[in-house]
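Trainee: return a 3D structure for these sequence lines:
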Amino acid sequence: MAITDNVSVMRQGQMVATRKTAETTVEELAELMVGRRVLLQVEKGAAKPGEFKLSVKNLTVKDSRGVTMVNDVSFDVRAGEIVGIAGVAGNGQSELLETIAGIRRAESGTVMLDGKPIDVTGLADPGELRDRGLAHVPEDRHYVGLVLPFEEYENSILGYHDHKQYLRGPFLDIEAIRADAREKIEKYDIRPANERLKTANFSGGNQQKIVLAREMEKDPGVLVVGQPTRGVDVGAIEFIHKRLIDMRDAGKAVLLVSVELDEIRSLSDRILVMFDGRIVGERDGEASEGELGLLMAGVEQQEAAE
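Mentor: Predicted coordinates:
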C-alpha cells in the first residue's frame, strides 16, 4: 500500500484481481486474498476472569551463555482471560515461555499450575505438564512445534502419542490417529485436506493450524502461545484470533506472547510489558500504542503514563 502504484492478488495459484493502489483498501485486498470478507479487527466481549490458573513468582532464567534473560518476573493468569506479553524480541519473552512449558530450566523462582508447583529449577517434564492441562504453542513451529518430514497425521499427535485414544495395546493405532487428524483438518480448515501429506508441503499458515489444532483440541486449562500468527496469511490470522477468543470465553487461561503490538492490543485483556528481562508495566487492553511503545523502549512507568 505504501510504495506501489498497482497491486495484483493471487489466490490458490491464480491471479484473481488487479487494482490501482490508490483506489483500493486493505479490507478489499484482504477479502480478495481469502475469497471472503475478513474481520481485521478482533471482535470480543468483556472478559470474565475466574480462579488463578497460572502463577509466576520471582522467576529468574539465564540463557546458555549465562546471561540473565528473565529477571525476577512475577504475574498471574486467571481462567477466562488472555494476558499478553508485549516487548521487542529478545527481551526475555521466549525464555519465559520455554521455562513455563518445561523446556528451559530456571535459576530461581516458582511457577504454580492450578495451585500446584512446576519444578522449573529442576527437571520439569513437558509431558507431565500436558497431562496437568498446560498446552504450549511454541514460537518457532519449524524447530520446536513440528517435524517437517513427518506426515500431517503424525504431527497431529506429537506429545500426545501415548494417550489411550491413539493406542491399540502397546502399539500406535494408525487408523485411529488418521481419523482424528481428518477431524482436526476439517474443524481447523487445514488445506490441503490430506492427512498423508508431508508437513513441509503445507503453507506456513496451515502448519500453524496443525500445531494449534493439536494443542487446543486437548481442552487444556492453560494455553501458553508464542507468536501465534508469525508468517501466517490474513485469513488464517482471523481464524487463529477467533479460536483464542473462543478458548478465553470457554474459561481457559491464555498467556500470549507476540511481537505484533496490534495483535497484543486486540486480543489481550491485560498487557504485561517486558524490557531487559523484567516486567516494566501492566496495562489493560485499551492501552494506547504509544504508551506501550514507550514501555517497550524502557521508559519508566510513570513517564509512560504521562
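
Trainee: only C-alpha atoms for contact and neighbour calcs from this point on.
Mentor: OK.

Trainee: quick check: closest non-adjacent residue to the spatially most central residue of the chain.
Mentor: Per C-alpha atoms, centre = their mean, the C-alpha nearest to the average position across the chain is that of residue 225, at 3.0 Å. Ranked by C-alpha to C-alpha, 6 or more residues apart in numbering and with sequence neighbours excluded, the top spatial neighbour of residue 225 is residue 137, at 4.5 Å.

Trainee: ok, now how distant is the one you found from residue 112?
Mentor: 19 Å (C-alpha to C-alpha, to the nearest Å).

Trainee: what sits against the residue nearest to residue 225?
Mentor: Residues in contact with residue 137 (C-alpha atoms under 8 Å, 6 or more residues apart in numbering) are 145, 211-212, 215, 223-226, 228.

Trainee: before we compare anything, build this one as well:
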Amino acid sequence: MAISSPSSCAVSIAGLTKTYASGFQALKRVDLDIQQGEIFALLGPNGAGKTTLISIVCGIVTASSGTVAVAGHDIVRDYRVTRSKIGLVPQELSTDAFESVWATVTFSRGLFGKAPDPARVEKVLRDLSLWDKRNEKIMALSGGMKRRVMIAKALSHEPEILFLDEPTAGVDVELRRDMWEMVRQLRDRGVTIILTTHYIEEAEEMADRIGVINKGELILVEEKATLMKKLGKKQLTIELDQPMHAVPPELAAWNLVLKPGGHTLQREFDAADTQGGVAPLLRRLGELGIGFKDVNTQQSSLEDIFVSLVHQKTHETVGGAAAGAAA
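Mentor: Have a look, this model is predicted:
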C-alpha cells in the first residue's frame, strides 16, 4: 500500500536495486513507503534480501540504482542528517569487548553529535535491565546481555527510526518479552520501527503492516488485519454423533470432506467470509437428522499465509523459467 503523502513517510524507497560484483542480484526494484510511527515487519526466507535492504537504508551498503529518503532527506546527499535519525540493531553481535557497558553506550551517543546526557543513558540501561551491569566489560557478558547492549547503543542518540534486524534470534524469553514491551513504548512515543524476524508470531502480534520479500523482490505489502482477512483461511470441523460412509448429496454445495473413520466433516473457506455458510450448514444437518457433538473453527496464522505466499511466488518463478526455456 503506497502512502500518498510524502510528509508522512519515515522511509521512502523507489526503484531500489542491488547487484553484487559476483552478479548476484540481491534486490529487484523495490518500492516501499513506511509511515511515521508505525511498526513495519519485513518477512522473508534466509537470503531473501531483508538485511541488504536495511543496510542500504542505514548507509552501510551502496545501492546499484534507485533512491531512498529518510524523513524527506536523501540518504546519499544528506547522509549526516539521515544517519542521525536512524538507530540500527544488527543481526550480528559487534561490540567493543574491552569497554564497559556505560562507556560504549555513551560513546555511541557521542558519535551522532549528541551532547552528553547521563540521565538518558541511565534510562536506556534501566529499560533494558542493564543498569546493574553498567560497569562490567562487555566481554564478560552473556550473549543475551550483549544483545541488550546492542539495543542500548542503537537507542542512545534518540533515533526517530529504529531498525531491528532479527533482534530476538537466539535470545532468552525474558529479553524477548522486555524488548517487545520497549518497542511498544517507543511506538507510543512516535518512533518508527522496522523489524525483520523469523518469529512470525511476533510480527503477527506487533506489526501494523507486513511486507513479504522473496529472492530480492517485494511480493506483498499489506495492512496486517487486511492481509489476515484477505489471504487467511478458516477450517470448519464438525464432530458427528454417528459415523457416516459418505457425504450425502444434499450437502454437496458445502464441499465437505469426510475424514477417515467417518466421524469428522471438514470444510475450508476464506477468512473474509465471516459466516462461511456455517449456520445454514448446521441447519441443513439438523433437517437431515445428522447429529453432531462438537463444532470448531480454526483460522490460518500469519505464518501459514507467509509460507503460502513464498511457495506460490517460487512456483510462479520456476514455472515462468520453464515456459521460457520451452519457448
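
Trainee: got a TM-score for the pair?
Mentor: TM-score for the superposed chains, counting by TM-score structural alignment, normalised by the length of structure 1: 0.69, backed by 234 aligned residues with a C-alpha RMSD of 2.5 Å.

Trainee: thinking again about what came up before, now the residue nearest to the centre of structure 1: which helix or strand?
Mentor: With elements taken from DSSP states H and E, the one containing residue 225 of structure 1 is strand 222-226.

Trainee: how about that strand, aligned to which bit of structure 2?
Mentor: Using TM-score structural alignment, the residues of structure 2 aligned to strand 222-226 of structure 1 are 161-165.

Trainee: mean shift of that stretch relative to structure 1?
Mentor: Its aligned residues in structure 1 lie a mean 1.2 Å from stretch 161-165 of structure 2 after superposition (mean C-alpha distance after the TM-score superposition for structure 1).

Trainee: after the longest helix along structure 1, which helix or strand is next?
Mentor: Assignment by DSSP state H gives helix 234-249 as the longest helix of structure 1. Where DSSP H and E defines the elements, the next helix or strand beyond helix 234-249 of structure 1 is strand 253-257.

Trainee: which residues in the stretch 101-250 of structure 1 form helices?
Mentor: Here the stretch 101-250 of structure 1 has its helices, by DSSP state H, counting those that start in this stretch, at 126-131, 152-155, 174-187, 204-216, 234-249.

Trainee: what's the closest of these to residue 195 of structure 1?
Mentor: helix 152-155 (4.9 Å; C-alpha to C-alpha).

Trainee: as TSV, the helices of the stretch 101-250 of structure 1 with distance to residue 116 of structure 1 and mean neighbour count would be great.
Mentor: What follows is the helices of the stretch 101-250 of structure 1, written out as TSV (distance: least, C-alpha to C-alpha, whole Å; neighbours: other C-alpha atoms under 10 Å):
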stretch	distance to residue 116 of structure 1	mean neighbour count
helix 126-131	11	16
helix 152-155	30	24
helix 174-187	31	17
helix 204-216	21	23
helix 234-249	22	20
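
Trainee: of all these, which lies closest to residue 75 of structure 1?
Mentor: Among the helices of the stretch 101-250 of structure 1, if distance is taken as C-alpha to C-alpha, the winner is helix 234-249, at 17.9 Å.

Trainee: so what angle separates the directions of that closest one and strand 222-226?
Mentor: Angle between the axes of helix 234-249 of structure 1 and strand 222-226 is 150 degrees (criterion: axes from the mean of the first three to the mean of the last three C-alpha atoms, to 10 degrees).

Trainee: how far does helix 234-249 of structure 1 sit from its chain's centre?
Mentor: 10 Å (C-alpha atoms, centre = their mean, to the nearest Å).

Trainee: same check on stretch 272-280 of structure 1?
Mentor: Centroid separation between stretch 272-280 of structure 1 and its chain, computed with C-alpha atoms, centre = their mean, is 19 Å.

Trainee: how far does it stretch from start to finish?
Mentor: Length of stretch 272-280 of structure 1, first residue to last, C-alpha to C-alpha: 8 Å.

Trainee: and what of stretch 53-62 of structure 2?
Mentor: One end of stretch 53-62 of structure 2 sits 10 Å from the other (C-alpha to C-alpha).

Trainee: what stretch of structure 1 does that stretch fall on?
Mentor: Residues 96-105 of structure 1 are matched to stretch 53-62 of structure 2 when aligned by TM-score structural alignment.
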